[in-house]
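Asker: sequence plus the predicted model coming up.
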Amino acid sequence: MTILLIAEHDNHKLKGGMLNAVSVASKLANLTGQELHLLVAGHQAQSVANEAAQIAGVAKVLLADAVQLANGLAENISTTVLKIAASYSHIVLLASAYGKNIAPRIAAKLDVAQISEVIAVLDADTFERPIYAGNVIATVHSNDSIKVLTVRGTAFDAAAVQSQSAPIETLEAASDQGLSQFIGRELTELDRPELTAAKVVVAGGRGLGSAENYTKLLEPLANKLGAALGASRAAVDAGFVPNDYQVGQTGKVVAPQLYLAVGISGAIQHLAGMKDAKVIVAINQDPDAPIFGVADYGLVGDLFELVPELVAELP
């Protein structure tokens, strides 16, 4: 029995967070004395397989290359995984939109419980995961013969990349299940770091008042810091920014070196997505705002004055 990690990619390169996922899977492999195999399921994805083969800890890369796998449809990806699932003790995916789409189907077809959002591996059968918006950490022990996990990449260090390559083995893909059809994809092109992988995040909340203020105040600050832009759910719901900017329990989970929360009150839902940041700076006019309870540094005052002053002071 071995460990299987399912790669998230765009058929050209691995997605951010995969190096962190390899760290988790490698730890499982070390605990059980097993090998780690990484599955690349896509179309014309040889470059992804080559990249994956150079990650430390990966013993073998399995490449399933077929047209029906091009767009990551859960029905086709999961069926391909299920062809080989019996050979593995653990099946691991990132706790991203991609992983959360595929993992439940694999777990259901195997008739096992899915263990979601793993943030620590205690042993081969025991894991920690946050519940109640991160206010409680649950320890979960599984007796299932095959364990299906989604892991929170921000909770683990990234695996190293090495010059030596693991072998790449071709895997026959399952046929098109015909249960879903890819229609289209709308992508947001950014000229700044990806939110979940950024070392610095500047996030805005309801206190900014409008989309125009969000852009006017936060973009210059993010540009000076080389930061990604984020937002609270309230700012997204108000239409200040698109949904993919949202940080929180129902958005993206980030753990940057520096997180600047501007005009964000600090609702539990938002804190669940950013409280693991190394340094948190909050700017809010309400001295009793919950965000100050997790902030390392706080500025109480008018953000419309403080943010431009901060931008002016930065080189």
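Answerer: Nice, thanks for sending it over.
Asker: okay, CA-based contacts and neighbour counts for the rest of this
Answerer: Fine.
Asker: what residue is smack in the middle of the protein?
Answerer: Ser96 (4.6 Å; CA atoms, centre = their mean).
Asker: list the contacts of that residue.
Answerer: By CA atoms under 8 Å, 6 or more residues apart in numbering, the contact set of Ser96 is Arg152.
Asker: what about 10 Å?
Answerer: For Ser96, the residues meeting the contact criterion (CA atoms under 10 Å, 6 or more residues apart in numbering) are Glu8, Gly17, Ile102, Glu117, Thr150, Val151, Arg152, Gly153, Thr196, Gly251, Lys252, Val253.
Asker: show me which of those is closest to Thr139.
Answerer: Taking CA to CA as the measure, Thr139 sits nearest to Glu117 out of the contacts of Ser96, at 11.8 Å.
Asker: got another, please set it beside the one above:
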Amino acid sequence: MATLVFLEHHGSELLKGGLGVLSKAASLGDDVSGIVIGSGVRGLADEAGKFGAARVYVADDAQLEAPLPQPRVDVLAQLVRDKGADTILFANSVLAADTAAGLAARLDAGLNWDLVDIARNDGKLVGTRPALQDSVYVEVGWTSQPRIALFRTGSFDPVASGGAAETEDVPVQLEDFSTGARMVEQAHAESEGPSIEEADVVVAGGRGLGGPENFTLVEGLAKALGGAVGATRAVVDAGWYPYSTQVGQTGKTVSPKLYVACGISGAIQHKVGMQGSGVIVAINKDPNAPIFDFSDLGVVGDVHQIVPKLTELVEQRKGQ
């Protein structure tokens, strides 16, 4: 089976999500290719080969510089028709979601959304997706080809296999209507650490911090751990912290190796955005807070006392 993985990039780096999907696809034993689309992106092909791609298609053109979905749909649709890929995989992002949906419409293909796993069962590909506010997992499939899948953020870790990929340039022929939109302005949130979607560690704060001024505690611990800062919807709605950090049903879904919840009660809307984390540590003065029901480690106490001490201990350990 021929599988194609959409490899999104930011600047000169391929995003971890796409590399994780690439590694997963390679583990299934398929003939796996990656595709990098953009302007000045030829140098990214070698990295993809290290994570399981047998070949990497490169669509490098000035018309593809802006991260707009429609031109990417054009490139992908033509490549699928020319090369015969029967499965196209995406790691979730705003661009990937728009592109996957557009490609499904263009190819009249089935799209399974928000998957967290994929496997082969009796020779057929089967996806796993959360349902009912992530309280259960269901298996889903496709009734026709090509199959398109969009995976939840952090579903797979990149696994370097040390291989090398063949590189092949693909022609860029855009439909007239695909060039009608243009990027007017693009801004990136300033952050000293990794993005919340890519971070291995996320330290998040809730209303239990007491006020926006106390988010310095969360920021300090996140910096000490080399992680990113997250926030609950209540905090964002109150204007304490920017929406770009919101974790939950109406924010971002994260799956770090470590998630530290500071002063967060654990409402279901927040839970669905972080329960896929490897280890969840909760700090809350209320012993009956719902978050303790799904935490790996719970600390009952005042975040204003515990978090500074924890940050101090982490810094001491790093200095040894």
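Answerer: Looks like it arrived, so ask away. Computed from a predicted model, the values in this text were never measured in an experiment.
Asker: quick one on the thing from earlier: and the contacts of Ser96 of structure 1, which two are furthest apart?
Answerer: It's Ile102 and Thr196 that sit farthest apart of the contacts of Ser96 of structure 1, by CA to CA, at 19.7 Å.
Asker: now check structure 1 for the residue matching Asp60 of structure 2.
Answerer: Residue-level alignment of Asp60 of structure 2 against structure 1, with TM-score structural alignment as criterion, gives Asp65.
Asker: now do the buried residues in the helix or strand Thr167 of structure 2 falls within.
Answerer: Assessed by DSSP states H and E, Thr167 of structure 2 sits inside strand 166-169. Residues Thr167 are the ones in strand 166-169 of structure 2 that count as buried (16 or more other CA atoms under 10 Å).
Asker: then stretch 206-218 of structure 2?
Answerer: Burial within stretch 206-218 of structure 2, assessed by neighbour count using 16+ other CA under 10 Å, is assigned to Gly206, Arg207, Gly208, Leu209, Pro212, Phe215, Leu217, Val218.
Asker: give me the subset of those residues lying in strands.
Answerer: Members of these lying in strands (criterion: DSSP state E): none.
Asker: counterpart of the residue nearest to the centre of structure 1 over in structure 2?
Answerer: The equivalent of Ser96 of structure 1 in structure 2 is Ser93 (alignment by TM-score structural alignment).
Asker: next, count neighbours for Gly29 of structure 2.
Answerer: Using other CA atoms under 10 Å, Gly29 of structure 2 is surrounded by 11 other residues.
Asker: I'd say it and Ala54 touch.
Answerer: No - Gly29 of structure 2 sits out of contact with Ala54 when judged by CA atoms under 10 Å, with a separation of 11.1 Å.
Asker: which stretches of the stretch 151-300 of structure 2 form strands?
Answerer: Per DSSP state E, counting those that start in this stretch, the stretch 151-300 of structure 2 carries strands over the ranges 166-169, 201-205, 228-231, 258-262, 279-284, 297-300.
Asker: quick one: which of those is nearest Ser135 of structure 2?
Answerer: Taking CA to CA as the measure, the strands of the stretch 151-300 of structure 2 were each checked against Ser135 of structure 2, and strand 279-284 came out nearest at 17.0 Å.
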